[in-house]
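Novice: here you go, sequence then predicted model.
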Amino acid sequence: MDQKIIKVITGQRRVGKSYLLFQLIRLIQEREPAANIIYINKEDLEFSFIKTAEDLNKYVLANKVEGTKTYVFIDEIQDIENFGTALRSLLLKEDLDLYCTGSNANLLSGDIAGHLSGRYVEIEVYSLAYPEFLAFHKLAENNKSLDKYLKYGGLPYLIHLELEDEVVFEYLKNIYSSIVYRDIINRYSVRNTTFLEQLVLFLAAHTGSIFSAKKISDFLKSQRVNMAPNQVQTYIQHLVNAFLIHKVARYDLVGKRLFEIGEKYYFENLGIRNGLWGYRLEDRGKIMENVVYNHLLFKGYKVQVGILGNKEVDFIAEKDGEKLYVQVALTINNPDTLEREFGNLKNIPDNYPKKVVTMETFSGNTVEGIEAQDLRSFLLA
């Protein structure tokens, strides 16, 4: 705050970006009761006249107060045409402090990053983590609460709803429709909306599986849905830009390079995934892997999938120059599963921490220094 840098809060719709702006506004008002604050919400018809960069610039300059600092908050700024031009101009004014939110990753990769390199900071907001979910809903920490979290996900507004399937999933499906139609179909003028929705269902069914655009295209052709691989890739990128899914690259632990094809896909919000596809017993492993990935993001890690020859390490998590290797398994009671999950980690030729996260609780020894940790403990750590 109070720095000549634009604060950009990004994330999927309804994760709480606007509320963070309100908290910042409240903080400023407590500190400076007479502070001049401009708040623009592009989802509010009251601000529908602000359509272009010129409109935004004109409105802010007309409402700022000379001789004092003005705090400018712009909600869902991606709905303003060429907004980056206005931000670049407003940043030149010494008496403005700028904050904005956006529900599209192009906000940074294109409009802002291209023009404002080094003059903005991104704060990415995720759905609630498990400890936050417990606090929001005032739940005891137990297996029943974990199941609610895995089923319904962590959108903050669920605090106002009964945690029942019919209520929650209807709400989440409406959020999904809003994301698809406002942030993808309308923004990118997508014509083949049926394919887009089939693609989302495909990714929900195959959460955490390695796929290339060509493999997805080939599979959909077998279902009599024709779409070229380059179009599949384009549609996937739209889903990533809208923060609906995360695309995770694979990293060669021996060759120290990223693979150019074949990624994994995880949902930003498991509740939306389950609302579309169903909360199925046979998907427990996929759901568990997704929630581990999301928690690593929440903890500030950059996450990739590790490849070691013909073996896979579920996650390589990096932060502050340190690494953490994580394998995810529903159970390790089976000797073959135990050997596979721990064996893959034992083959990694470095000494960074390694752990296997499982649904089972275990408080005994490590396996050659590799810790087994139950999912609840992992999410609370």
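Specialist: In hand now; what should we look at? Numbering: from 1, shown residues only.

Novice: alpha carbons only for contacts and neighbour counts from here, please
Specialist: Will do.

Novice: those strands in the stretch 1-150 of the chain, which residues are they?
Specialist: Counting by DSSP state E, counting those that start in this stretch, the stretch 1-150 of the chain has strands at residues 6-10, 36-41, 70-75, 96-102, 120-124.

Novice: which residue packs closest to Gln373, ignoring adjacent ones?
Specialist: Val357 (4.9 Å; Cα to Cα, 6 or more residues apart in numbering).

Novice: OK, contacts around the one you found?
Specialist: Residues near Val357 by Cα atoms under 8 Å, 6 or more residues apart in numbering: Val326, Gln327, Val328, Ala329, Ala372, Gln373, Asp374, Leu375, Phe378.

Novice: in strands, which of those residues fall?
Specialist: Val326, Gln327, Val328, Ala329, Ala372, Gln373, Asp374 (DSSP state E).

Novice: for Leu258, state which of these is nearest.
Specialist: Val326 (18.2 Å; Cα to Cα).

Novice: tell me if I'm right that that closest one and Glu312 touch.
Specialist: No: using Cα atoms under 8 Å as the test, Val326 is too far from Glu312 to be in contact (10.7 Å).

Novice: ok, second structure coming up, stack it against the first:
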Amino acid sequence: MVIREQYLLRIRPFYDSEMVKVITGIRRCGKSTLMKQIMSEISKNKIAGDHIIYINFEDYQFRKISNADALYRYVEALITDDNKYYLFIDEIQNVDEFELVINSFRSTHNISIFITGSNSKLLSGELATHLSGRTVSFRIMPFSFREFCELKNGYEDGMAKEQLLDEYMRWGGFPIVCKETEEESKEVLLSNIYDAVVLKDIIMRNKVASPAALEKVLEYVIANSSLTISGNNIANVMNEEEQIVSAPTIYDYLRYMEEACICDKVSRYDIRGKKVLAYEEKTYVCDLGFFHLKKNRIKDEYNYIVETLCYNELIARGYKVYIGKTFKGEVDFIAKRGQEKFYVQAAYMLSDEKVVEREFGAYDNINDNYPKYVITMDRIMMSRDGIIHLNLIDFLINDIR
């Protein structure tokens, strides 16, 4: 088992907090396993087993707990004294009005609450209304490349990191997919995850009237990961294919996709004006396996793949990420975490002087002293003018600072 230390490190300070710990992420990214790792750590602190309550709503035995009243009765019956309890609820979005019960337990019992869900609306919608200021959230991603290497070295000891990166860039980091060795099995599992996310977390949850149109839009978004997209542009493409879908409907679809954690919309940030710009957002798919599933990779697309990979790595490390807008152009990423801030340019290879000038020149109009990086797959580093050139594998394996 891969211990997901980069997430545990961020969650540990809140183990005993009254804040509700909300763990979100796409379906099958490893939220349940992470929750069990937290439970294991808590149990080692001499916490009695009957004071750790675990409910997994994808487990058939909990099928009858489908509403707030049933959830309240079940948990209340297990709390028999005033000592500290730890409540873990997996895939809580399956319970109607769950937020009412969570708020009640938080305010009336000596309890630490952890919940997971495959929908980011857990924070922005249901929970925000009743628990404003009383939640702390953690976004979980599929395996990072570092975690992928940790897993794979147990199966295929001695594989070169370059080989592992090629496999990772092709099949992504969903744990259940990473454990398979046969490509046919990987493809089947990845397709099943994709279908489950589309059906359960997008179509059924949002009562989508035209699933076929939604899937077309989703395929377009995934195939164009790291590119600027808009509802109007997608509507034009759809109309050319004789599938009439309005721009407002497409914007709804994009919101559903983001809530299901299958992709992120990333805003541009005006570096000079120091403000977020509400236009020309880029979209990044959460796992490169989906990119492989929906678009055959060719050499010219490696730039998109590397950029998507770097974005997902920054999110997994807990950074807030923006596209940097300068006076004459843009920087791929501005990464912020607490007081930490740095810039990233991501590309496949610095294949000629024109590409070198494009990537390093992106920083010409940025005069602050925050660290600036160019990340590529080149083996020979060409750092210059205070701009640090990093090999992609070195970036993925090691902390950037």
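Specialist: Nice, thanks for sending it over. Model, not experiment: these values are computed from the prediction.

Novice: picking that back up, neighbour count winner among Val326 and Glu312 of the first structure?
Specialist: Legend: neighbour count by other Cα atoms under 10 Å for Val326 of the first structure and Glu312, higher for Val326 (26 against 19).

Novice: any idea how far Ala204 of the first structure is from that one?
Specialist: Remark: distance between Val326 of the first structure and Ala204 of the first structure (Cα to Cα, to the nearest Å) = 22 Å.

Novice: circling back: mean neighbour count and distance to Asn63 of the first structure for the strands of the stretch 1-150 of the first structure - can I get that in CSV?
Specialist: Formatted as CSV, the strands of the stretch 1-150 of the first structure follow (neighbours: other Cα atoms under 10 Å; distance: least, Cα to Cα, whole Å):
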stretch, mean neighbour count, distance to Asn63 of the first structure
strand 6-10, 22, 19
strand 36-41, 18, 7
strand 70-75, 21, 9
strand 96-102, 24, 11
strand 120-124, 15, 23
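
Novice: nearest to Val248 of the first structure, of the ones you listed?
Specialist: strand 120-124 (16.6 Å).

Novice: whereabouts in the second structure does the closest one align?
Specialist: Using TM-score structural alignment, the residues of the second structure aligned to strand 120-124 of the first structure are 135-139.

Novice: Cys286 of the second structure maps to what in the first structure?
Specialist: Per TM-score structural alignment, Cys286 of the second structure is aligned with Glu268.

Novice: OK, contacts around that match?
Specialist: Contacts of Glu268 of the first structure by Cα under 8 Å, 6+ apart are Gln12, Tyr126, Ser127, Phe243, Leu244, Ile245, His246, Asn294.

Novice: most surrounded residue in those residues?
Specialist: Gln12 (28 neighbours).

Novice: contact partners for that one?
Specialist: Gln12 of the first structure neighbours (Cα under 8 Å, 6+ apart): Ser103, Asn104, Val125, Tyr126, Ile179, Ala242, Phe243, Leu244, Glu268.

Novice: for the stretch 101-250 of the second structure, which segments count as helices?
Specialist: 121, 128-130, 145-155, 161-171, 175-178, 183-196, 205-206, 211-223, 231-240, 247-259 (DSSP state H, counting those that start in this stretch).

Novice: quick one: map Asp59 of the second structure onto the first structure.
Specialist: Asp59 of the second structure maps onto Asp44 in the first structure, by TM-score structural alignment.

Novice: Glu341 of the first structure versus that match, what's the distance?
Specialist: 51 Å.

Novice: more neighbours, those two?
Specialist: Counted by other Cα under 10 Å, Asp44 of the first structure and Glu341 do not tie: Glu341 has more neighbours, with 22 against 9.

Novice: you'd agree that one is up against Ala329?
Specialist: Yes: the pair formed by Glu341 of the first structure and Ala329 meets the contact definition of Cα under 8 Å, at 7.4 Å.

Novice: the nearest residue to Leu127 of the second structure once chain neighbours are set aside: how many residues sit nearby?
Specialist: Using Cα to Cα, 6+ apart and skipping the chain neighbours, the partner closest in space to Leu127 of the second structure is Glu99 (5.5 Å). Glu99 of the second structure: 20 surrounding residues under other Cα under 10 Å.

Novice: quick one, what contacts Glu99 of the second structure?
Specialist: Glu126, Leu127, His130, Leu131.

Novice: distance check, the third one against Phe105 of the second structure.
Specialist: Translated: His130 of the second structure. From His130 of the second structure to Phe105 of the second structure the distance is 12 Å (Cα to Cα).
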